[in-house]
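Visitor: No letters, just coordinates:
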């Protein structure tokens, strides 16, 4: 059996994707260790996996919460740029600390979050195989500029030269933001005598297999993906998550509207007030999860007396939900679709605008940019999604697509084949 190392960002959304993959590898007899900062330890151990702390003094417990607290005060491009700078700190740490830790632990293969573009360089230095895991919205660039960059909310419009020009300009912007990452990686590649010294964005991803938790149906039409890119469907699993207490006895039996703005941008209390007011008068019960960023007591009293909790057992509530109001974090979106639940999205930062654009494109919901949010248009979007059958039908269509995609089991089949053969696993060969 193989000793797999897992490398991912410490945010909940990324851990919730990577940990089920580790659990499946462990179930199949492999040894699995997640290497990361202290903030990832509790969730990793709760999932039953081994954990190796990195840079404990530099990244003490609470480092991620502090970064989240700062980012939650920002919006739009400022918040996106802040997350990029945060990611650069993680990249620098991993390039410095991970090689010795991985070598000492005799790690034989890596699963690396796609957002950690240093994965290929670490694997090549250690001379071990690695697989890219798209935990968030896939970030592979489109050389024809038909696909809008993942951080934009633009529609897919390949027949428009204007849209293509906008896409091209924003890919250039993204390239500028990513340049410090590529420069840092190039520095280590020179020091470690790895050639070529300089890699472009997509060259940092695995050449054996790239696995993506989106189903193919939840992505704009792609013409130029690598032949070893696989849409496997989501990796969500309640078994990989810490248990959450929830007052199920307070559910009224009315249609359930579940609202969550995730674990990062969850301190914009006016958004929760707008959601509560927009749901007033509906024959439905509103449940609001604060994602751990605040306590119910810290919020002013909300209109309509919604049930507000600090954390919610999301998978269990989605099984009961009629509608999800979401920040368009990919995990929440795919988990909603796994239960055939349509959505109203209020995207804020990072890949959320791009995920919201796909919600609209697939017809599984509506999206309102945060800059345009008010009670009136939110109430209209909620009423539209609840009253028109097409949203539910499209959500059920995506639910069926997710069921066909294979999920964790198929993803690990691909991982095992790639590692055992050392050859690219082609999508059409499965």
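Guide: Sure, I can see it. Keep in mind the model is a prediction, meaning the values are calculated, not measured.
Visitor: From here on, just use CA atoms for contacts and neighbour counts.
Guide: Will do.
Visitor: middle-most residue in this protein, spatially?
Guide: residue 136 (2.9 Å; CA atoms, centre = their mean).
Visitor: Could you find the closest non-adjacent residue to that residue?
Guide: In space, and not counting its chain neighbours, residue 136 is closest to residue 330: 6.0 Å by CA to CA, 6 or more residues apart in numbering.
Visitor: what about the residue nearest to the centre of the chain, distance to residue 211?
Guide: Residue 136 is 11 Å from residue 211, where distance means CA to CA, to the nearest Å.
Visitor: Could you do residue 387 as well?
Guide: For residue 387, the distance to residue 211 - CA to CA - is 36 Å.
Visitor: Kindly indicate whether the residue lying closest to residue 72 once chain neighbours are set aside is helix, strand or coil.
Guide: Excluding its sequence neighbours, the residue lying closest to residue 72 (CA to CA, 6+ apart) is residue 265, at 4.5 Å. Classification of residue 265 using DSSP: H, G, I helix; E, B strand; the rest coil returns coil.
Visitor: count of residues packed around residue 265?
Guide: 24 (other CA atoms under 10 Å).
Visitor: What of the one 4 residues further on?
Guide: Neighbour count for residue 269, taken as other CA under 10 Å: 16.
Visitor: I'd like to know how many residues surround the residue lying closest to it once chain neighbours are set aside.
Guide: Setting aside the residues directly before and after it, residue 269 is nearest to residue 299 in space (CA to CA, 6+ apart), at 7.1 Å. Residue 299: 15 surrounding residues under other CA under 10 Å.
Visitor: coming back round to it: need the contact list for the residue nearest to residue 136.
Guide: Applying CA atoms under 8 Å, 6 or more residues apart in numbering, we find residue 330 in contact with 136, 137, 352, 355.
Visitor: among the residues you listed, who's most crowded?
Guide: Each of the contacts of residue 330 was scored for neighbours by other CA under 10 Å, and residue 355 scores highest at 28 neighbours.
Visitor: Now do the helix or strand that one falls within: which elements does it pack against?
Guide: In the assignment (DSSP states H and E), residue 355 maps to helix 352-362. Here helix 352-362 touches strand 343-345, strand 365-367, going by 3 or more CA pairs under 8 Å, 6 or more residues apart in numbering; DSSP states H and E.
Visitor: so which of those comes closest to residue 379?
Guide: With CA to CA as the criterion, residue 379 lies closest to strand 343-345 of those, at 10.0 Å.
Visitor: got the buried residues for the closest one?
Guide: Neighbour counts using 16 or more other CA atoms under 10 Å place 343, 344, 345 of strand 343-345 among the buried residues.
Visitor: ok, and here's another one to check against it:
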């Protein structure tokens, strides 16, 4: 029996993929624990019985909505990723001391997990909940790549092993990529294992009105994720308008955590709720409109559902490019798209077969990759390798 410590940021899309892997390891008799800034969120997603070690760390500041490209990346690192690593490091060290793991499983954006493990001489695996950086997205922009390396070097001096050389985003021992080359393209990085999405059961939404779904109409799920609630109002309103123009044949289910849309009583065409039971709905919907967040994209394609993607920032343009290149969806401009253009994109993915065929091909590849059980087997092998 081995011990595995999962180090996660306070982000739903980064915790969810790890939940299935942790559950599989637990089912195999291993010790599993978590450390992250939001213990309540971890327990809500992983189960009330999850062992969670506390640590500091919050999302610093409110990101300006109009930041894009290199400026958005700089803000992400300076105001979230680097301060988060500094804040988490003492708690991660305390969790290692208290739990005594054989392997640390560090989310790709929880740098403290990788750097503390490296400093203590522990083997660590990367939980890569986005594939955006596998293709060297910033290699063609030398100034950006140099700036990132400098920030990581400074961080290593503070909380890691000053003599270490590994990039904390890519473990030299094992990188668990929750995707496959059929979507992300090939990777030339060493120790990357494409395991496909890790899709685990989530708490049941007993209050969802399943009877609302009309079997005679196509259904569209609209979600911009939990981190974009402050910027989605205009886009969601255009989605509503596009669906209402097609209400004779389409229903829309819209996640609106920021409550930017007005409530509509007895609306048979558009259902707006702060949150939706995404996984069971993906078994029933015909298309997804989203921000190209890696988790939402992969869960949609796990179910063979084609997409309309409207990337906002961070890794989302890269993931949107993967969707389009794979033929599984259409990209629209988040800040400028209108209801007619959204409607045209929906008509295409709903009624023309090419995108659904591509989504089905990726679904087959995802399911063949093995998901959480294969990830658990790779982690077991890493633990066994280190104890030889």
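Guide: Now that the structure is in, tell me what you want to look at. From a predicted model like this one, the values you see are computed outputs, not experimental measurements.
Visitor: Got a TM-score for the pair?
Guide: Once the chains are laid over each other, their TM-score by TM-score structural alignment, normalised by the length of the second structure reads 0.89; 379 aligned residues with a CA RMSD of 2.5 Å.
Visitor: follow-up on the earlier one: nearest to residue 374 of the first structure among the contacts of residue 330 of the first structure?
Guide: Using CA to CA, the contacts of residue 330 of the first structure come closest to residue 374 of the first structure at residue 352, 18.7 Å.
Visitor: do you know how far whatever residue of the second structure lines up with that closest one is from residue 284 of the second structure?
Guide: Under the alignment by TM-score structural alignment, residue 352 of the first structure pairs with residue 316 in the second structure. Residue 316 of the second structure sits 25 Å away from residue 284 of the second structure, going by CA to CA.
Visitor: Residue 301 of the second structure matches what in the first structure?
Guide: When the first structure is aligned by TM-score structural alignment, residue 301 of the second structure is paired with residue 337.
Visitor: ranges for the strands of the second structure?
Guide: Remark: strands assigned in the second structure by DSSP state E are 3-7, 31-36, 52-54, 103-107, 124-128, 174-177, 192-194, 218-223, 250-255, 270-273, 287-290, 307-309, 329-331.
Visitor: Out of these, flag the one nearest residue 212 of the second structure.
Guide: For residue 212 of the second structure, the closest of those is strand 270-273, at 8.5 Å, according to CA to CA.
Visitor: Does anything pack onto that closest one? Which helices or strands?
Guide: Here strand 270-273 of the second structure touches helix 233-244, strand 250-255, going by 3+ CA pairs under 8 Å, 6+ apart.
Visitor: the inter-axis angle of the first one versus strand 250-255?
Guide: Okay, so that is helix 233-244 of the second structure. Orientation of helix 233-244 of the second structure against strand 250-255 (axes from the mean of the first three to the mean of the last three CA atoms, to 10 degrees) gives an angle of 160 degrees.
Visitor: Okay, buried residues for helix 233-244 of the second structure please.
Guide: Residues of helix 233-244 of the second structure classed as buried under the neighbour-count rule (16+ other CA under 10 Å) are 233, 235, 236, 238, 239, 240, 241, 242, 243, 244.
Visitor: Save the residues you listed as TSV, and put in distance to residue 88 of the second structure too.
Guide: Formatted as TSV, the buried residues of helix 233-244 of the second structure follow (distance: CA to CA, whole Å):
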residue	distance to residue 88 of the second structure
233	33
235	35
236	35
238	40
239	39
240	40
241	43
242	44
243	44
244	46
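Visitor: Report the separation between residue 161 of the first structure and residue 168 of the first structure.
Guide: Relative to residue 168 of the first structure, residue 161 of the first structure is positioned 10 Å away (CA to CA).
Visitor: Give me the more crowded residue out of these two.
Guide: In terms of neighbours (other CA under 10 Å), residue 168 is the more surrounded of residue 161 of the first structure and residue 168; the figures are 20 against 12.
Visitor: Next one: that one from residue 351 of the first structure, what distance?
Guide: Noted for residue 168 of the first structure: a distance of 17 Å to residue 351 of the first structure, by CA to CA.
Visitor: next one: residue 214 of the first structure
Guide: Separation of residue 214 of the first structure from residue 351 of the first structure (CA to CA): 13 Å.
Visitor: intersection of neighbour lists for those two?
Guide: Common contacts of residue 214 of the first structure and residue 351 (CA under 8 Å, 6+ apart): residue 137.
Visitor: okay, those two: which has more neighbours?
Guide: Shown here are residue 214 of the first structure and residue 351; by other CA under 10 Å, residue 214 has more neighbours (27 against 22).
Visitor: Can you tell me which of the buried residues of helix 233-244 of the second structure is closest to residue 138 of the second structure?
Guide: Of all these, residue 138 of the second structure sits closest to residue 235, with 28.2 Å by CA to CA.
Visitor: Excluding chain neighbours, what is closest to the closest one?
Guide: Distances taken as CA to CA, 6+ apart place residue 334 nearest to residue 235 of the second structure, at 6.7 Å, with adjacent residues excluded.
Visitor: list the contacts for that neighbour?
Guide: By CA under 8 Å, 6+ apart, the contact set of residue 334 of the second structure is 235, 291, 310, 311, 312.
Visitor: Which position in the first structure pairs with it?
Guide: Under the alignment (TM-score structural alignment), residue 334 of the second structure maps onto residue 370 of the first structure.
Visitor: And that match, how far from residue 359 of the first structure?
Guide: Relative to residue 359 of the first structure, residue 370 of the first structure is positioned 16 Å away (CA to CA).
Visitor: Could you do residue 104 of the first structure as well?
Guide: From residue 104 of the first structure across to residue 359 of the first structure, the span is 44 Å (CA to CA).
Visitor: try residue 91 of the first structure
Guide: 31 Å.
Visitor: So residue 104 and residue 359 of the first structure - more neighbours on which side?
Guide: Under the criterion of other CA under 10 Å, the comparison of residue 104 of the first structure against residue 359 puts residue 359 first, with 24 against 9.
Visitor: so the more buried one makes contact with residue 367?
Guide: Yes: judged on CA atoms under 8 Å, residue 359 of the first structure makes contact with residue 367 at a distance of 7.5 Å.
Visitor: Find residues that contact each of these two.
Guide: Here residue 359 of the first structure and residue 367 have residue 345 as joint contacts, going by CA under 8 Å, 6+ apart.
Visitor: which ones are touching residue 373 of the first structure?
Guide: residue 346.
Visitor: Please enumerate the helices of the second structure.
Guide: Ranges of helices within the second structure are 12-27, 39-46, 69-76, 82-99, 111-120, 142-159, 181-184, 233-244, 278-282, 294-302, 316-325, 339-351, 353-369, 371-387, based on DSSP state H.
Visitor: returning to what we had before: what residue in the second structure is paired with the residue nearest to residue 269 of the first structure?
Guide: Using TM-score structural alignment, residue 299 of the first structure sits opposite residue 261 in the second structure.
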